[in-house]
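Colleague: Give the three-dimensional model of this entry:
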Amino acid sequence: MDKKINIYKDVEALSEGFTSLLKEELSKREIVNVSLSGGSTPKALFNYWVANCKESIDWNRIAFFWGDERCVRPTDEMSNFGMTKSLLFDKIPTIDKKKIHRIHGENESKEEVQWYTSIMDKYLPKENGLPVFDIMMLGMGDDGHTVSIFPHQIDLWNAEADCVTAQHPETGMERISLTGRLVNNSRNIVFLVTGKNKAEKVKQIIEEREKFADIYPAAKVNPVNGKLFWMLDEGAASLL
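Modeller: Coordinates of the predicted model:
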């Protein structure tokens, strides 16, 4: 596996590092297809882009997708799309609205899973017979989950589908999630992880991935042909 571990002094430096990767991909291809994640680190990244990159990134050449979404309306504060819209899309007018492909969390989940599968099939190039993202942005929960595949449903990672319905282990809230075969088919997979509370899982997954691959979904991230980047702040990297 082609794995790179980058440690940054703070979330702003991490945002700069991710932006460099995005610009590199933009230099290679006409349209860059990015799968976004929710969470606090992407929030900081979106704020960084609005403050520093309105002009320096060719926004109309980026197509936006999501790795997962909560089954809520886009106006709900839990919505990954809603968060991205308010922090990023509403503030950068050069983003092409036609290239924003959101998961409709408000729709009936089984129908939406099929619809989003068809959207990825329509708009993404194919490699290994599957849709391929140029950049797959991932977060990691304290419990080792990634996208919306949690340890109690780890078998969903290996589902034959590109997209599945999952449940949060405590609240039971439904979520729509991409599966492992799409995550691992991406050209660049980037874990954005910040905070000391994640340090133990980061250490376990980076240093002993195979040992934890049946316990934490994040340990199942293993690109087929692409590169894997860990972009960590000093807290998340403190046990490495």
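
Colleague: from here on, contacts and neighbour counts on C-alpha atoms
Modeller: Noted.

Colleague: tell me the contacts of residue 218?
Modeller: Residues in contact with residue 218 (CA atoms under 8 Å, 6 or more residues apart in numbering) are 140, 144-146, 205.

Colleague: repeat that for 6 Å
Modeller: By CA atoms under 6 Å, 6 or more residues apart in numbering, the residues touching residue 218 are 144-146.

Colleague: what's next to whichever helix in the chain runs longest, contact-wise?
Modeller: Taking DSSP state H as the assignment, the helix of the chain that covers the most residues is helix 11-28. Contacts with helix 11-28, where a contact means CA under 6 Å, 6+ apart, come from 8, 45.

Colleague: Second chain to compare with the first, below:
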Amino acid sequence: MSLPPGERIAARPAAEGQRPDVVVEPDADRLARDVAAALVARLAAAQAVHGTARVVLTGGGIGTAVLERVADLAREPARERVDWAAVDVWWGDDRFVPAGNEERNELGARRALLDAVAVPAERVHAMPPSDAGFAEPEDAAAWYADQLAAAAPEGAMLPRFDVLLLGMGPEGHVASIFPGTPAVTDDRTVVAVRDCPKPPPTRISLGFPALNAAEEVWLLVSGAAKAPAVAQALTGGATPGELPAAGVHGRRATRWLIDVDAASELDREG
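Modeller: Alright, predicted model coming up:
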């Protein structure tokens, strides 16, 4: 059953009884545009409170489309403004391939947004590529964990993340945490992923402890192929091992921002 845009969903409670907020948009383009506007507002609000904003980016088609729409908004002078010189950018995962490889989430984000809005180089915290001097992905993951800890308050392992963006695969993976893989149970903030079931096989990913440390987690999902996993994550009681998307939640809010096709197997709130 396809839900109309704006319909509320009877989502199961997330961690500590938190009920996710589910927003359904009519199509992928409207989803990208509305998420972009919401992201600009959220970053501006964070800067109003803290002076800076911190965002964790995702890759994939919808994630890149959101960044392109954010870049469009930055060119419109009447829009709410973000001081991009005071935004720290992190990543949820990236592919352990050479820096210029088209598979890199970092490369896509730079093209879509970061270069256009001139985020300072020292505020762009990319996960290392395979040609950055790390012999093994485990070494690169440990380095990234150290970078996170260095940006954190004294005694903490992670900085404040105002909003963390995630895509989701048809089997329910988020970042590079796939069902039934060692990353599901790894308690480190950053993990190396080998033999990934989706190419490229070697990656670096934030682990659940880091993903779930964000103030807000936004899951961006588009397309009918992902509808079964959306329904299972929101209403089916799946475990994180079976469906990693079911194991992510923000400290203050968890938002599922999806299109009608991705919502097609959800029930209306009765």
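
Colleague: Neighbour count for the contacts of residue 218 of the first structure - can I get that in JSON lines?
Modeller: What follows is the contacts of residue 218 of the first structure, written out as JSON lines (neighbours: other CA atoms under 10 Å):
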{"residue": "144", "neighbour count": "22"}
{"residue": "145", "neighbour count": "22"}
{"residue": "146", "neighbour count": "28"}
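
Colleague: quick check, nearest of those to residue 167 of the first structure?
Modeller: Checking the contacts of residue 218 of the first structure against residue 167 of the first structure with CA to CA, the nearest one is residue 145 at 11.7 Å.

Colleague: and the aligned partner of residue 218 of the second structure in the first structure, which of the three is it?
Modeller: Under the alignment (TM-score structural alignment), residue 218 of the second structure pairs with residue 190 in the first structure. Classification of residue 190 of the first structure by DSSP: H, G, I helix; E, B strand; the rest coil places it in strand.

Colleague: correct me, but residue 190 of the first structure touches residue 227?
Modeller: No: using CA atoms under 6 Å as the test, residue 190 of the first structure is too far from residue 227 to be in contact (8.4 Å).

Colleague: And those two? Which one has more around it.
Modeller: Applying other CA atoms under 10 Å to residue 190 of the first structure and residue 227 shows that residue 190 carries more neighbours, namely 22 against 18.

Colleague: give the contact list for the more buried one.
Modeller: If you count contacts by CA under 6 Å, 6+ apart, residue 190 of the first structure has them with 137-138, 229-230.

Colleague: again, only this time at 10 Å
Modeller: Residues near residue 190 of the first structure by CA atoms under 10 Å, 6 or more residues apart in numbering: 3-5, 18, 21, 135-139, 227-231.

Colleague: Now rank those residues by neighbours and give me the top one.
Modeller: residue 138 (27 neighbours).

Colleague: Which residue comes closest to that residue once chain neighbours are left out?
Modeller: Counting by CA to CA, 6 or more residues apart in numbering, residue 138 of the first structure lies nearest to residue 191, which is 4.7 Å off, once chain neighbours are set aside.

Colleague: just to revisit the earlier point, name the member of the contacts of residue 218 of the first structure with the shortest distance to residue 121 of the first structure.
Modeller: Of these, the one sitting nearest to residue 121 of the first structure (CA to CA) turns out to be residue 146, at 22.1 Å.

Colleague: how close does the alignment partner in the second structure of the closest one get to residue 119 of the second structure?
Modeller: In the second structure, residue 146 of the first structure lines up with residue 174, judged by TM-score structural alignment. The gap separating residue 174 of the second structure from residue 119 of the second structure is 26 Å, by CA to CA, to the nearest Å.

Colleague: just residue 82 of the second structure next, same as before
Modeller: Look at residue 82 of the second structure and residue 119 of the second structure: by CA to CA, they are 11 Å apart.

Colleague: wait, what's in contact with residue 60 of the second structure?
Modeller: 103, 105, 108, 166-169, 220 are the contacts of residue 60 of the second structure under CA under 10 Å, 6+ apart.

Colleague: So what does it match up with in the first structure?
Modeller: Residue 60 of the second structure maps onto residue 39 in the first structure, with residues paired by TM-score structural alignment.

Colleague: Could you do residue 189 of the second structure as well?
Modeller: Matched by TM-score structural alignment, residue 189 of the second structure corresponds to residue 162 in the first structure.

Colleague: what separates its match from residue 92 of the first structure, distance-wise?
Modeller: Residue 162 of the first structure sits 30 Å away from residue 92 of the first structure, going by CA to CA.

Colleague: Between these two, which is the more surrounded one?
Modeller: Using other CA under 10 Å, the more surrounded residue of residue 162 of the first structure and residue 92 is residue 162, with 23 against 16.

Colleague: Number of residues surrounding the residue nearest to residue 145 of the second structure when sequence neighbours are not counted?
Modeller: Nearest-residue entry for residue 145 of the second structure: residue 190, 5.6 Å, with adjacent residues in sequence omitted and distances by CA to CA, 6+ apart. Using other CA under 10 Å, residue 190 of the second structure has 27 other residues around it.

Colleague: As a check, name the ranges of all strands in the first structure.
Modeller: Remark: strands assigned in the first structure by DSSP state E are 2-8, 32-36, 62-66, 68-70, 126-127, 130-131, 135-138, 163-167, 174-178, 188-193, 227-233.

Colleague: Tell me which of those sits most buried.
Modeller: strand 68-70 (a mean of 28; mean count of other CA atoms under 10 Å).

Colleague: OK, contacts around residue 151 of the first structure?
Modeller: 143-145, 157, 168-169, 214-218.

Colleague: lining up those with the second structure, which overlap?
Modeller: Among these, the contacts conserved in the second structure (both residues aligned by TM-score structural alignment, their matches' CA atoms under 10 Å) are 143-145, 157, 169, 214-218.
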